[in-house]
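Colleague: no FASTA, just this:
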């Protein structure tokens, strides 16, 4: 067992305490206030603003709708979700990039809302899709809208936490050319306009992972806000113990607010359920 990080404050957010809305075609759980769910205690955590765990029925979805001044990303857990946006025409498709894209497990689709953009997310398949919808607050308003889509290795996630997003390397003062180059701080990640790193891991039964706060990629070194989420992927069979603490045992749908930690601190994760546990880390300022 890894040594506990005694300075860390860990507060679980239990699955059943989340906001919940079942619209028939959409079954959605809200970690933070969203749409018709409002709780003043759960507005954001650092720059993390929205964490919804959604299931959308076959041939249903979110019609074209606008966004602005938010960093928005979808992490596909199971099934297929088709993204279209206001800058392209229906029918154009690429394997990976900024255009029409059929997202499957392992894919992440990222949007900078910036000055304003519209997109749709539709399940055009014959099976339900299960995914996380996450929003972060950008470090500047009025950014140029932009999309990124990338596939992340399942095998790599089973070895260690795999970084998915990291801050745009050029930072808040990025030039037009920097924005166009879209170079992330961590190689092979998607760049985000926030002091935030997202990572994902699939922890085998009785296996242990570690997460180094900040991942050597952030500007703010002290008082980081790390949110941990365990998606509902294994019919309740997955479970982790965070930082060796019995009060921080998390089942599927549970999360945890980790505060009073600094860049370089190491959090330990132990998979103690009957099935491997997929774990999402959202490490923000």
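Modeller: In hand now; what should we look at? Computed from a predicted structure; not experimentally measured. Residues are numbered from 1 along each chain as shown.

Colleague: only C-alpha atoms for contact and neighbour calcs from this point on.
Modeller: Fine.

Colleague: stretch 220-240: end-to-end distance?
Modeller: Start-to-end span of stretch 220-240 (Cα to Cα, to the nearest Å) is 28 Å.

Colleague: and it, which residues are buried?
Modeller: Buried residues in stretch 220-240, counted by 16 or more other Cα atoms under 10 Å: 223-233, 238-240.

Colleague: next step: those residues restricted to helices.
Modeller: Using DSSP state H, no member of the buried residues of stretch 220-240 sits in helices.

Colleague: turn those residues into TSV, including distance to residue 265.
Modeller: Formatted as TSV, the buried residues of stretch 220-240 follow (distance: Cα to Cα, whole Å):
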residue	distance to residue 265
223	11
224	10
225	12
226	11
227	14
228	15
229	19
230	21
231	24
232	27
233	28
238	25
239	23
240	19
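
Colleague: pick out the most distant pair among those residues.
Modeller: 223 and 233 (31.0 Å; Cα to Cα).

Colleague: give me the contacts around stretch 119-126.
Modeller: Outside stretch 119-126, the residues within contact range by Cα atoms under 8 Å, 6 or more residues apart in numbering are 56-66, 79-86, 129.

Colleague: ignore what I typed, I meant stretch 84-101.
Modeller: With Cα under 8 Å, 6+ apart, stretch 84-101 has contacts from 64, 82-83, 117-121, 146-151.

Colleague: then this one, side by side with the first:
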């Protein structure tokens, strides 16, 4: 890791927008936010940290040819989409509607086009979540939804992969698309050369992320692009140290671009704050 190059992206340099009912923090250029020098990183296109007040959110809106996932940090967020009556809420048919909670990930492969909404239907609780967009390896795909709950205990033991490439690859058949089998079992499949991992690191603990998440997982093996993000919390007492060609400290809301790394390299992330550090790793071609 001595050759790794790390460039920080401080929370204070993110774009912001809000209307009193919701507030967004933008890592990359998106929508009306054009001031960021960062437009994408590998296949990563958008990383927004959203804070939504009760009885508010993002009404029905369209997406096309983008892989989109929401990672819930606190509160509950109700996903609705254009495929089922909007008056129905189901926690059993997770491909359609879902009231998402802490540790849930709701994934949309927008493909040829979808309409969906994310609303905080609580009367009192605020919801905070990450919304992340990834450019797919192929356009015109069949729209898909997946929702999965990931175990907190597993996240506290090591970085837990939550998203990995579709095993059938970019030339997948319709049957492969319907089967939706990921390279890493029990993760959500994505149409991109990307692995996403999450860890909750206790104070003084160190987790290591293996670039590419091990052998035979990703397609591009050299010069991968790693983005590390530490979301904000109410306490704002988390801090981490990254080790590479130089040590880098990140506070809540900060991120880091890591380049010059290959499959099998290890990135060390140490929690040095006075509270748990929740860390998202996006490992991209």
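Modeller: Received, thanks. The structure presented is a predicted model; accordingly, all values stated were derived computationally and were not measured.

Colleague: list just the nearest of the contacts of stretch 84-101 of structure 1 to residue 179 of structure 1.
Modeller: Minimum distance to residue 179 of structure 1 across those is 9.2 Å, recorded for residue 146 (Cα to Cα).

Colleague: residue in structure 2 paired with the closest one?
Modeller: Alignment note: residue 146 of structure 1 maps to residue 144 in structure 2; criterion TM-score structural alignment.

Colleague: for that match, which non-adjacent residue is closest in space?
Modeller: Nearest residue to residue 144 of structure 2, sequence neighbours excluded (Cα to Cα, 6 or more residues apart in numbering): residue 109, at 5.0 Å.

Colleague: residue contacts, the counterpart of that neighbour in structure 1?
Modeller: Under the alignment (TM-score structural alignment), residue 109 of structure 2 pairs with residue 112 of structure 1. By Cα under 8 Å, 6+ apart, the contact list for residue 112 of structure 1 reads 68-72, 143-147, 192-193.

Colleague: turn these into CSV, including neighbour count, secondary structure and distance to residue 22 of structure 1.
Modeller: Below are the contacts of residue 112 of structure 1 laid out as CSV (neighbours: other Cα atoms under 10 Å; DSSP: H, G, I helix; E, B strand; the rest coil; distance: Cα to Cα, whole Å):
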residue, neighbour count, secondary structure, distance to residue 22 of structure 1
68, 19, coil, 26
69, 21, coil, 27
70, 25, coil, 25
71, 26, strand, 25
72, 22, strand, 22
143, 18, coil, 34
144, 16, coil, 34
145, 19, coil, 31
146, 18, strand, 31
147, 17, strand, 29
192, 29, strand, 30
193, 27, coil, 32
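
Colleague: same list (the residues you listed) but as CSV, adding distance to residue 273 of structure 1.
Modeller: Output for the contacts of residue 112 of structure 1, formatted as CSV (distance: Cα to Cα, whole Å):
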residue, distance to residue 273 of structure 1
68, 40
69, 39
70, 35
71, 33
72, 31
143, 43
144, 44
145, 41
146, 39
147, 37
192, 33
193, 36
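
Colleague: between those residues, which is closest to residue 214 of structure 1?
Modeller: The closest of the contacts of residue 112 of structure 1 to residue 214 of structure 1 turns out to be residue 192 (Cα to Cα; 14.2 Å).

Colleague: end to end, how far does stretch 229-248 of structure 2 reach?
Modeller: For stretch 229-248 of structure 2, the first-to-last residue distance is 13 Å (Cα to Cα).

Colleague: can you list contacts of it?
Modeller: Under Cα under 8 Å, 6+ apart, the answer for stretch 229-248 of structure 2 is 1-6, 8, 49, 249-256, 267-281.

Colleague: then stretch 205-212 of structure 2?
Modeller: The contact list for stretch 205-212 of structure 2, computed with Cα under 8 Å, 6+ apart, reads 158-159, 195, 199, 201, 218, 221, 224, 261-272, 283.

Colleague: again, but for stretch 254-267 of structure 1
Modeller: Stretch 254-267 of structure 1 is touched from outside by 4-5, 7-15, 45, 210-216, 218, 220-231, 242-243, 248, 250, with contacts defined as Cα under 8 Å, 6+ apart.

Colleague: recalculate using a threshold of 6 Å.
Modeller: With contacts defined as Cα atoms under 6 Å, 6 or more residues apart in numbering, stretch 254-267 of structure 1 is touched by 8-15, 210-214, 221-230, 243.

Colleague: quick one, longest helix in structure 2?
Modeller: Longest helix of structure 2, by residue count under DSSP H: helix 174-179.

Colleague: what does that one correspond to over in structure 1?
Modeller: Helix 174-179 of structure 2 corresponds to residues 176-181 of structure 1 when matched by TM-score structural alignment.

Colleague: and that stretch against structure 2, how far off on average?
Modeller: Its aligned residues in structure 2 lie a mean 0.4 Å from stretch 176-181 of structure 1 after superposition (mean Cα distance after the TM-score superposition for structure 1).

Colleague: now do the end-to-end distance for stretch 42-61 of structure 2.
Modeller: By Cα to Cα, the extent of stretch 42-61 of structure 2 from end to end equals 26 Å.
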